[in-house]
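In: fold the following, please.
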Amino acid sequence: MVKRKTILFVSEALLLKELLLDQLQKQGEYLLEESLSVTEAISLIVKEHFDCILIDSSLADVSLSNLCKNIRQEGVRSPIILVAEELGEDVAIAALDAGANDYVLKPFKINVLVAKIRSNIRQFEQSEFAILRFGRFSFKPGDKILLNNSSKEEVRLTDKETAIIKLLYLSGGEVVTRATLLEEVWGYNTTLTTHTLETHIYRIRQKVGNASSGQDFIATESEGYRMQF
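Out: The predicted structure follows:
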């Protein structure tokens, strides 16, 4: 199963939400969750993980910079995109300084917003600050840590183990061939065999087992491996 990205849209504009939902459903890559107020949005952000947060500047009595700052203070690192009727230079700079990643001005084409969502998520997932979530795990490639959210146990990973998990994650549940894993993780090396890769996969599974996960998130396929979300 391919993992779909979850988007939180904080807005009172129901028509815009419906248009965005329709476009995202056509893409088949995203799930959209809505929030009609800042209070509700913060509550959701604390409880759930979102791959991207969209904030409509038309929310009543809301300081965009304060809202972005509050979201970042909750430890959320996912990209924040502002949707605005107009955005003065001072307001835009303040919001970006407070933690927003990007913005789009109305009127705009929905596919342009979707492209910005995709681009910002991709950049975030490739960054050293990324926290990637799947199953019961939070994966911090920059720190080489896999956290079991249920038991709160941390698994320390090697560079190669980290690279393997990240590549499988970014493939979104699609099979990654053994040849691709060997080339991407180890680089071109004619002396390496698939046994090297299999040994590293085995060690990852052993570490996950030691973390009392009760779940193997790496599935073995005939051509290679894929992540089970």
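In: going by C-alpha atoms from here, please, whenever you check contacts or count neighbours.
Out: OK.
In: give me the most central residue, this structure.
Out: residue 51 (4.0 Å; Cα atoms, centre = their mean).
In: report the contact partners of it.
Out: With contacts defined as Cα atoms under 8 Å, 6 or more residues apart in numbering, residue 51 is in contact with 5, 6, 7, 78, 79, 121.
In: neighbours around residue 1, how many?
Out: Residues lying near residue 1 (other Cα atoms under 10 Å) number 10.
In: no wait, residue 207
Out: Around residue 207 sit 17 other residues, with neighbours defined as other Cα under 10 Å.
In: and for the one 3 residues further on?
Out: Other residues near residue 210 number 12, with proximity taken as other Cα under 10 Å.
In: over to residue 157?
Out: Neighbours of residue 157 (other Cα under 10 Å): 19.
In: returning to that earlier point: out of the contacts of residue 51, which are inside helices?
Out: Counting by DSSP state H, the contacts of residue 51 place residue 121 in helices.
In: of the contacts of residue 51, buried ones?
Out: 5, 6, 7, 78, 79, 121 (16 or more other Cα atoms under 10 Å).
In: can you give me the strands in this structure?
Out: Along the chain, counting by DSSP state E, strands occupy 5-10, 30-35, 52-56, 80-84, 102-105, 132-134, 137-140, 145-148, 154-156, 176-177, 218-220, 224-227.
In: please provide the structure for the following sequence as well, for comparison with the first:
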Amino acid sequence: MSSQPTTILIVDDEPQIRKFLRISLAAQGYTVLEGANGEHGLAQAALGKPDLVVLDLGLPDMDGQQVLRELRAWSSVPVLVLSVRASEGEKVLALDGGANDYVTKPFGIQEFLARVRVLLRQSLVAEQLESSRSIGPLTVDFAYRRVLLDGAEVALTRKEYAVLEQLARHAGRVVTQQQLLKDIWGPTHTEDTHYLRVVVGHLRQKLADDPASPRFIVTEAGVGYRLKGA
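Out: A predicted model of the protein is given here:
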């Protein structure tokens, strides 16, 4: 997250709220994505790989609590609920459902921005402190740049390790092909998807991972890849 612009996704059906938040967040240097309903918001969360999601609960196509549940099924991205619903029950339901913070409308923009900064800071610290990630018999050791499968070290090339590390750091979340290519091969290679397919193919062979019934690396067709959650 530290090497890329910080991206915030706003999921809210009110255009004026989205515009207000977009201007306020952009003024702080954030990249802003928008979703006008739950379905669009979930798609943006998968494709845009945001560092934070601002989620309204009163969406036209599905309740925001449902959006939160679906998002948490595959993503650990921090979520700040921003809603007119002020009851304790709604707040508890959202927080128990995986929201990281809850702000009621109407709200003060300075407090909102402060809460955004806190969540982003907490997320960055947690990412930096994490020294390894294990998914069943697979362990990716970030500190020593080693990969273990059933306790035995797996020899990977630099590119293979870089792809696996990216997927492991975002385990359970979709990482887009374009993001992997940009981060690992560079910004001029975002369309060179064949490079990525070759590396992922080699990774699967070395990890004895059947793409038809994957234990580890799941292909999200047309989008990217996801390492199964821990």
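In: so after superposing, what's the score?
Out: Once superposed, chain against chain, the TM-score is 0.57 (TM-score structural alignment, normalised by the length of the first structure); 154 aligned residues with a Cα RMSD of 3.2 Å.
In: coming back round to it: okay, the buried ones among the contacts of residue 51 of the first structure in CSV with distance to residue 165 of the first structure next?
Out: Converted to CSV, these look like this (distance: Cα to Cα, whole Å):
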residue, distance to residue 165 of the first structure
5, 18
6, 20
7, 23
78, 19
79, 22
121, 18
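In: residue 203 of the first structure: which of those is nearest?
Out: Residue 203 of the first structure lies nearest to residue 5 out of those, by Cα to Cα, at 28.6 Å.
In: nearest to residue 36 of the first structure, of the buried ones among the contacts of residue 51 of the first structure?
Out: Minimum distance to residue 36 of the first structure across these is 14.0 Å, recorded for residue 7 (Cα to Cα).
In: residue contacts, that closest one?
Out: Shown in contact with residue 7 of the first structure (Cα under 8 Å, 6+ apart): 30, 31, 32, 33, 50, 51, 52, 53, 54.
In: try 7 Å
Out: By Cα atoms under 7 Å, 6 or more residues apart in numbering, residue 7 of the first structure lies in contact with 30, 31, 32, 33, 50, 51, 52, 53.
In: which PyMOL command selects the buried ones in those residues?
Out: In PyMOL, this line selects whichever of the contacts of residue 7 of the first structure come out buried by 16+ other Cα under 10 Å:
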select buried, resi 30+32+50+51+52+53
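In: for residue 132 of the first structure, state which of the contacts of residue 7 of the first structure is nearest.
Out: When the contacts of residue 7 of the first structure are compared for distance to residue 132 of the first structure (Cα to Cα), residue 51 wins out at 8.9 Å.
In: how about the strands of the first structure, which one is nearest residue 20 of the first structure?
Out: Residue 20 of the first structure lies closest to strand 30-35 among these, at 8.5 Å (Cα to Cα).
In: which ones are touching residue 120 of the first structure?
Out: Listed by Cα under 7 Å, 6+ apart, the contact set of residue 120 of the first structure reads residue 79.
In: what does it align to in the second structure?
Out: Matched across to the second structure, residue 120 of the first structure falls on residue 119, judged by TM-score structural alignment.
In: which stretches of the second structure form helices?
Out: 15-26, 38-48, 64-72, 88-96, 109-129, 158-169, 177-180, 193-206.
In: distance check, residue 1 of the first structure against residue 158 of the first structure.
Out: To residue 158 of the first structure, residue 1 of the first structure is 27 Å away according to Cα to Cα, to the nearest Å.
In: one step back: okay if I get the strands of the first structure as a markdown table plus distance to residue 115 of the first structure?
Out: Below are the strands of the first structure laid out as a markdown table (distance: least, Cα to Cα, whole Å):
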| stretch | distance to residue 115 of the first structure |
| --- | --- |
| strand 5-10 | 13 |
| strand 30-35 | 12 |
| strand 52-56 | 12 |
| strand 80-84 | 12 |
| strand 102-105 | 11 |
| strand 132-134 | 20 |
| strand 137-140 | 25 |
| strand 145-148 | 30 |
| strand 154-156 | 35 |
| strand 176-177 | 25 |
| strand 218-220 | 29 |
| strand 224-227 | 25 |
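In: for residue 93 of the first structure, which of those is the nearest?
Out: Checking the strands of the first structure against residue 93 of the first structure by Cα to Cα gives strand 102-105 as the closest, at 10.6 Å.
In: can you pull the buried residues of that closest one?
Out: Neighbour-count burial for strand 102-105 of the first structure [16+ other Cα under 10 Å]: 102, 103, 104.
In: what's the distance between the last one and residue 17 of the first structure?
Out: If you measure residue 104 of the first structure against residue 17 of the first structure using Cα to Cα, the figure is 15 Å.
In: same thing with residue 202 of the first structure?
Out: For residue 202 of the first structure, the distance to residue 17 of the first structure - Cα to Cα - is 45 Å.
In: in terms of neighbours, single out the busier of those two.
Out: With neighbours defined as other Cα under 10 Å, residue 202 of the first structure and residue 17 compare such that residue 17 has more, 17 against 12.
In: what sits closest to residue 34 of the first structure if chain neighbours are left out?
Out: Of all residues not flanking residue 34 of the first structure in the chain, residue 9 sits nearest, at 4.8 Å (Cα to Cα, 6 or more residues apart in numbering).
In: so the one you found makes contact with residue 54?
Out: Yes: counting by Cα atoms under 7 Å, residue 9 of the first structure does reach residue 54; the two are 4.7 Å apart.
In: quick one: map the residue nearest to the centre of the first structure onto the second structure.
Out: Residue 51 of the first structure maps onto residue 51 in the second structure, by TM-score structural alignment.
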